[in-house]
Every structure is written in structure tokens, then in C-alpha cells.
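Chemist: have a look; sequence and predicted model below, questions after that.
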Amino acid sequence: MANTRLYLAPLLLVAVVLLSSKTMAQPAAPAPGPAGPINLTAILEKGGQFTTFIHLLNITQVGAQVNIQVNSSSEGMTVFAPTDNAFQNLKPGTLNKLSSDEQVKLILYHVSPKFYSMDDLLSVSNPVRTQASGRDNGIYGLNFTGTANQVNVSTGYVETRVSNALRDKRPLAVYVVDMVLLPGEMFGEHKLSPVAPAPKSPASGVSDDDKSTKKAAAPSDKSGSGEMKVGLGFGLGLVVMCLKFLF
């Protein structure tokens, strides 16, 4: 029994050494690295129904501006993303007739330079500033109303529901909206119309220039008629005087 223990002792020592060296040889698990920068386009692409909005963010360069600002600002940002159906429901010609500057304003109007949770939107002081606010001395603000179960956003021209959130963590919140937020400053009364005006009917066959010409010509006709009446009156007077002398 003693001899067996003498033989086992060296073997146990070798096993302990091997296990210790194997444990030390294994590298430690790497620590998780810092999260990458926030990318608005990637968030929208993951949502899967924002192709038109992504296109407009790219051509106006508003998307790049948001990515830079949201990764450097302490205030954060909030984006209201219209779905592809929202753009399809616009009247024909609404986007095509906008100038490049007006397209930029429209997309900036969907971005607020501050992070708002859904609860914040219910208690916020209206109107809420957007990235378009202050341009050309316009307000370009959004108004929020609703209850705990539903939040509505109004532009003064259209009103729709703020739907689910694609992201709601600081510093960026991205909310889905079912309508394109058309600002009242651009599409309200006496402003741009969301549809091109109908062409004038040619049924009358008379242009404005023709009407003006006829109006201008009318007094001369009346004047000629008056001169004729005066001439006739003068001739009749001479006849009467001649008859008096004869008789």
C-alpha cells in the first residue's frame, strides 16, 4: 500500500502541473469594444419600408448631417420617418415641383434637434422646433397632442399619428409616421399647393389680351357713334332754317 502511494504521488504532481499550464495558456476572452457610431440610414434600412425617405435624406445630405450631429451633440435628436406608403399617398407632383432648397426644408422639418421620448412628446411645450425652424424667418414647428396610448403630430396643414419607434434610446429617437409632414409654412393657405393647378379651359376662346383689347376699343366705338349723332343733328338744323326762309 505504501509502495502504491509512492508511485501515485509523482503522477498526481505531473497531472496538476499539466492542468495548470493548460489553464494559463488559454487567452482571456476579449472585452467588448465600444459601440460604433449611430447611423440613421442603417436604422431605417432595418425597418424595411423607408426607401423614399432614405433617398431624400441622401440627395439633400440631411442624413449625413444627422449622423454627425447625433454623435456629437449632448441634446440628441428625434426623427419622424414617413413610410413609403406615406409618400405614395401624396398627390401627384407634390415632390417634383419642389425646388432643391424646398426639398431640404421638407426633410429638415422631419428632424428635431433634441431627443424626445414618447412621454416627452405628450408634455412638451408646443410648437416643437425642427431643423427647419428659423430658416427664412419661418417657424417650421410641430405640435403634439394625445394620450398615453396615442400621440398625434400636427403641422398646421396635416395631422397624423406617431406610430411605433424604430429606436427610442438616447441620443437618437426614430418614430414612424403614416403621413409626410407637410409644413403649413410651405403648403398652407396662399402657399404651395400639394398638387399642380389644373390647366385653364380653352372653351371661352378669348384670351386675357383679347379681352383687354376689346375693353380698350369700346370707348372709341361709343365716341364715333356720338360724333355721328351730332352730325345728323346739325344737318337737320340747317334744313329747318332753310324752310323758314322759303316760307
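Modeler: Structure's in. What do you need?
Chemist: can we go C-alpha only for contacts and neighbour counts from here?
Modeler: Noted.
Chemist: so which bits of the longest strand belonging to the chain are buried?
Modeler: Secondary structure of the chain per DSSP state E: the longest strand is strand 159-169. Buried residues in strand 159-169, defined by neighbour count with 16 or more other CA atoms under 10 Å: 159, 160, 161, 162, 163, 165, 166, 167, 168.
Chemist: A further structure is provided below for comparison with the first:
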Amino acid sequence: MNATTLAAPSPAAAPPQHFPTPPSTAPTNTPDIENILKQANSFSMFLRLMKTTQLINQLNSQLATIKSGGVTLLAPDDGAFSQLKPGFLNSLSDAKKLQLLQFHVLPDFVSTANFDTLTNPVRTLAGNKPGKLELNVVSYGGVVNISTGEVNTTLNGVVYSDNHLAIYRVGKVLLPQEFFPPKKVIAPAPAPKSAAEVMEAPAPKPDKEKPLPSSRGNSSEPSSSQVVPVQTSGCLRFGVSSLLVLGLVFVQVANLIV
């Protein structure tokens, strides 16, 4: 009897395991305005207003989807905000605070070399209404001057700059004219006259006396105070002359008799 040896079956091959592929973690090149201002460490007030008005979210979303162009921020530092009158920011409504911040944002990327190509008034996110939201920029010799009609200041350095976002430090908060009532022009008071001018001034001429009206109410009749000329008639003059001639004849006759 032959014994048959059975070979032990080989173990089945384990199925291959599939591990999920982790998502791609490629770094993004989109700048974040909040992180940039925090790292600068001197824009806490400006950053707080940007977050309160939610303007920072709008700008970051715009930068994340932008293909061309960009945004330019004129950022006042904490020292600039300390120059404002006490209570000024608290006196502004939420809409005015947003408008104030929009006045610090140019809707285009402007490099330091391109400020001299801007056309005044420069358009901001708040608009460029003449005499209201007017921002004028003058660049000369590497110095960039900014004027709003209420504030004059300069760019004091670059905080951040790439191909789409530029943030510049400005020395003052840019206050638009629209936030302030028009200034009243007061005419200067006339200068007092000197003593010499008073002495040299001619005395006023008296008014001409007018004839008093007649008590009878007839303006054509002379009043009692007026002198009425008396006219001598021709007959009276002839009579007087005749008497004089007769008198002379009588005297000559008397002399002859004597």
C-alpha cells in the first residue's frame, strides 16, 4: 500500500492595500494683509479698523482671485492716529469709518517708481469727487507728497510690495474734505484811521438853506422873510427930475433980483 503524501496548500496572497493620497499642500503666493500689518508691528489701529469694517476681507478675497492689476494701501501708523483730535473716530458712523478706510486704498497696484504717472485727483475706493474725496499725489526727486485739502503728508517707506499688493506707510491719517463743513470766509475788519488821517479829513459841508414855504400854502408867493424888490415907475422918476429943474431956476432968478 502506497502512502500518498499531500502537500500543504500555500497560503493565499494578501490583497494589496491602498492608502489614501494626502491632498497637495503646495504653498500659496496670495499675500494676507492682516499678517503683513501684524508683522510690521506699528499698525494696530489701522488693522483694527480694517477688521471692524470688514474691508480687509474684501481686499484679501480680491487678491486671491486677481489675475492682473492689484491694490495699493496708504497705511497710517499708530503715530499718525495719535495726531487726530480726541474722540474724532468715535464721532464717525460705521459708514463714515468705511469711507475713511476706502480713502486710503487705490484700486490699482502702484510701485514706488510709478507715482509720478498718476493723474490727479487720484481715484480711491471711496471715489474721487472733486472738493469732497479729492486725493492729489505729487512725486518729485523720489519724494511722494499727498494732499487731501485737509491734510498734507508724505510716504514714509514701503511696508510690503509684490506684483499685486503694495502697502506704504504714510505720516498722517488722510482726512477727506467731505468730513468737514465748508470754512466760512470772514472779511477782515477795516484798519482804524490814524490821528493824522482824522485831522486831515475835510469837514462836512453844511446843507444849503431852502426857502421856507409860505404860511398861506402857496409856494409861488414869497414868504415874509424874503426881500421883495420895489420897482420905480417912469412917471415918478420924471416928476422928481422936473422938481429939481424948477428949483434950480428959482434959485438963479432970486440971485438976479438981489
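Modeler: Nice, thanks for sending it over. Remember, predicted model here, so these are calculated numbers, not experimental data.
Chemist: still on that earlier bit, residues in structure 2 aligned with the following helix or strand past the longest strand of structure 1?
Modeler: Once the chain leaves strand 159-169 of structure 1, the next helix or strand it forms, by DSSP states H and E, is strand 172-177. Aligned using TM-score structural alignment, strand 172-177 of structure 1 spans residues 165-170 in structure 2.
Chemist: about what we covered before: who's in contact with the longest strand of structure 1?
Modeler: 43-44, 47, 117, 150-154, 173-179, 181 (CA atoms under 8 Å, 6 or more residues apart in numbering).
Chemist: what about the longest helix in structure 2?
Modeler: helix 234-257 (DSSP state H).
Chemist: off-centre distance for that helix?
Modeler: 104 Å (CA atoms, centre = their mean, to the nearest Å).
Chemist: elements contacting that helix?
Modeler: Using 3 or more CA pairs under 8 Å, 6 or more residues apart in numbering; DSSP states H and E, no helix or strand is in contact with helix 234-257 of structure 2.
Chemist: show me the contacts for the alignment partner in structure 1 of residue 56 of structure 2.
Modeler: Matched by TM-score structural alignment, residue 56 of structure 2 corresponds to residue 63 in structure 1. Contacts for residue 63 of structure 1 (CA under 8 Å, 6+ apart) come out as 40, 41, 54, 57.
Chemist: likewise for residue 158 of structure 1?
Modeler: With CA under 8 Å, 6+ apart, residue 158 of structure 1 has these contacts: 181, 182, 183.
Chemist: ok, the second one - contacts?
Modeler: So that's residue 182 of structure 1. Contacts of residue 182 of structure 1 by CA under 8 Å, 6+ apart are 106, 155, 157, 158.
Chemist: helices along the stretch 51-200 of structure 2, start to end?
Modeler: Per DSSP state H, counting those that start in this stretch, the stretch 51-200 of structure 2 carries helices over the ranges 55-65, 78-81, 94-102, 195-200.
Chemist: in the first one, what's buried?
Modeler: When burial is assessed from 16+ other CA under 10 Å, helix 55-65 of structure 2 yields the following buried residues: 56, 59, 60, 63.
Chemist: next: the third one.
Modeler: Neighbour counts over helix 94-102 of structure 2 (16+ other CA under 10 Å) mark 97, 98, 99, 100, 101, 102 as buried.
Chemist: adding distance to residue 237 of structure 2, write the residues you listed out as JSON lines.
Modeler: Formatted as JSON lines, the buried residues of helix 94-102 of structure 2 follow (distance: CA to CA, whole Å):
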{"residue": "97", "distance to residue 237 of structure 2": "109"}
{"residue": "98", "distance to residue 237 of structure 2": "111"}
{"residue": "99", "distance to residue 237 of structure 2": "108"}
{"residue": "100", "distance to residue 237 of structure 2": "107"}
{"residue": "101", "distance to residue 237 of structure 2": "111"}
{"residue": "102", "distance to residue 237 of structure 2": "111"}
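Chemist: biggest separation within those residues, which pair?
Modeler: 97 and 102 (8.7 Å; CA to CA).
Chemist: what's the closest non-adjacent residue to the aligned partner of residue 120 of structure 2 in structure 1?
Modeler: Aligned by TM-score structural alignment, residue 120 of structure 2 pairs with residue 126 of structure 1. Distances taken as CA to CA, 6 or more residues apart in numbering put residue 143 closest to residue 126 of structure 1, at 5.2 Å, once the chain neighbours are dropped.
Chemist: residue 77 of structure 2 reaches residue 167, doesn't it?
Modeler: No: using CA atoms under 8 Å, residue 77 of structure 2 is not in contact with residue 167, being 11.5 Å away.
Chemist: from the buried residues of helix 94-102 of structure 2, which is closest to residue 199 of structure 2?
Modeler: The nearest one, if we look at these relative to residue 199 of structure 2 and count by CA to CA, is residue 100, at 59.4 Å.
Chemist: the closest one -> structure 1?
Modeler: For residue 100 of structure 2, the residue aligned by TM-score structural alignment is residue 106.
Chemist: isn't that match right next to residue 183, touching?
Modeler: Yes: if you go by CA under 8 Å, residue 106 of structure 1 and residue 183 touch, sitting 7.3 Å apart.
Chemist: now residue 62 of structure 2: how far from residue 159 of structure 2?
Modeler: 19 Å (CA to CA, to the nearest Å).
Chemist: residue range in structure 1 corresponding to stretch 236-245 of structure 2, please.
Modeler: Using TM-score structural alignment, stretch 236-245 of structure 2 pairs with nothing in structure 1.
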